[in-house]
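In: pasted the sequence and its predicted model underneath.
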Amino acid sequence: MCTIIPVERVERGTQELDTGQIINIVLWLIIIVWAGYEGYSYFKRKNASIELTEEEFKKDMRKVQLIDVREKKDFDAGHILGARNVPYSTFKTRSVEIRTDQPVYLYDHNKALSLRAALRLRKQGHTNIHHLKGGYRDWTGKTKTSY
């Protein structure tokens, strides 16, 4: 006859993760990756153009391509005198209208869209790109309304 001897299970000090802990780990990884991507994107956009104060912006704005990237209704409500409207929503197709051999001055309401537009222009070969610090929101110079 054969006798069966029970074998005891030996635990090696490892802990099993429950489903809640796995979900927490995955969520934290997603947050860390997302934050890293946003940080990378922000610095990439910020380095695509040079930020100018209002005084610096006014100094040469007659000699450059002055582009307002806000939507048409915002542009019509008021814009910097001499600016041309190329809304960011149509920027992908209309950015070919912007010459690469002349400096480009961009602005929007604050500066988020102008930084994105600057990055797109940089990828298209533009090298002399500037954006207005504070955007149109802080502009005190001459403006024009289209109404």
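Out: Cool, got the structure.
In: CA only for contacts and neighbour counts going forward, please
Out: Will do.
In: leaving out sequence neighbours, find the closest residue to the spatially most central residue of the chain.
Out: Closest residue to the average C-alpha location of the chain: Arg116 at 4.6 Å, with Cα atoms, centre = their mean. Take Arg116 and drop its neighbours on the chain: the residue closest to it by Cα to Cα, 6 or more residues apart in numbering is Arg45, 6.0 Å away.
In: check it against this one:
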Amino acid sequence: MSFLRWLPFGKVPELTAERLDTQKSSIQIVDVRTAKEFEADHIAGAVNLPITHFSRHAVAELELDRDKPVVAICLSAHRSIPAVRQLRGMGFEAYQLAGGMKAWWKYSGGN
């Protein structure tokens, strides 16, 4: 596997906060922030898998549905970039939340 997949910059497919909100019931959310960040606040229904623990084995343990899109989320849409690359490499239809949790909070009126 190429180390380039782990770089936290570059372009990956994205969803806006509004689109995520309107399609939440049909999308799986993987929050790649630290456990502490996740515990402080997260989107309802999200599961936490910190990017520092991201691996095929860890993703398999989440038991994600391969027939549903996955959205990776971090604070500002940097840590989620390699997560999206890894998920796509595993065969998932994966996106990142454009702007990360900061965009979600702005959209939803939170934090």
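Out: In hand now; what should we look at? Here the structure is a predicted model, which is why all the values come from computation and not from measurement.
In: can you pull the TM-score for these?
Out: Superposed pair, TM-score by TM-score structural alignment, normalised by the length of the second structure: 0.77. Supporting alignment: 100 aligned residues with a Cα RMSD of 2.2 Å.
In: rewinding a little: separation between the aligned partner of the residue nearest to the centre of the first structure in the second structure and Ser26 of the second structure?
Out: Taking TM-score structural alignment, the alignment pairs Arg116 of the first structure with Pro82 from the second structure. Taking Cα to Cα, to the nearest Å as the measure, Pro82 of the second structure falls 23 Å from Ser26 of the second structure.
In: cool, and Gly110 of the second structure?
Out: 22 Å.
In: so which bits of the longest helix seen in the first structure are buried?
Out: The longest helix of the first structure (DSSP state H) is helix 19-46. Neighbour-count burial for helix 19-46 of the first structure, counted by 16 or more other Cα atoms under 10 Å, picks out Arg45, Lys46.
In: can you check stretch 69-80 of the first structure too?
Out: Using 16+ other Cα under 10 Å as the test for burial, stretch 69-80 of the first structure gives Val69, Arg70, Glu71, Asp74, Phe75, His79, Ile80.
In: just the ones of these in helices?
Out: Using DSSP H, Asp74, Phe75 are the members of the buried residues of stretch 69-80 of the first structure that sit in helices.
In: what's the closest of the buried residues of stretch 69-80 of the first structure to Tyr107 of the first structure?
Out: Of all these, Tyr107 of the first structure sits closest to Val69, with 6.3 Å by Cα to Cα.
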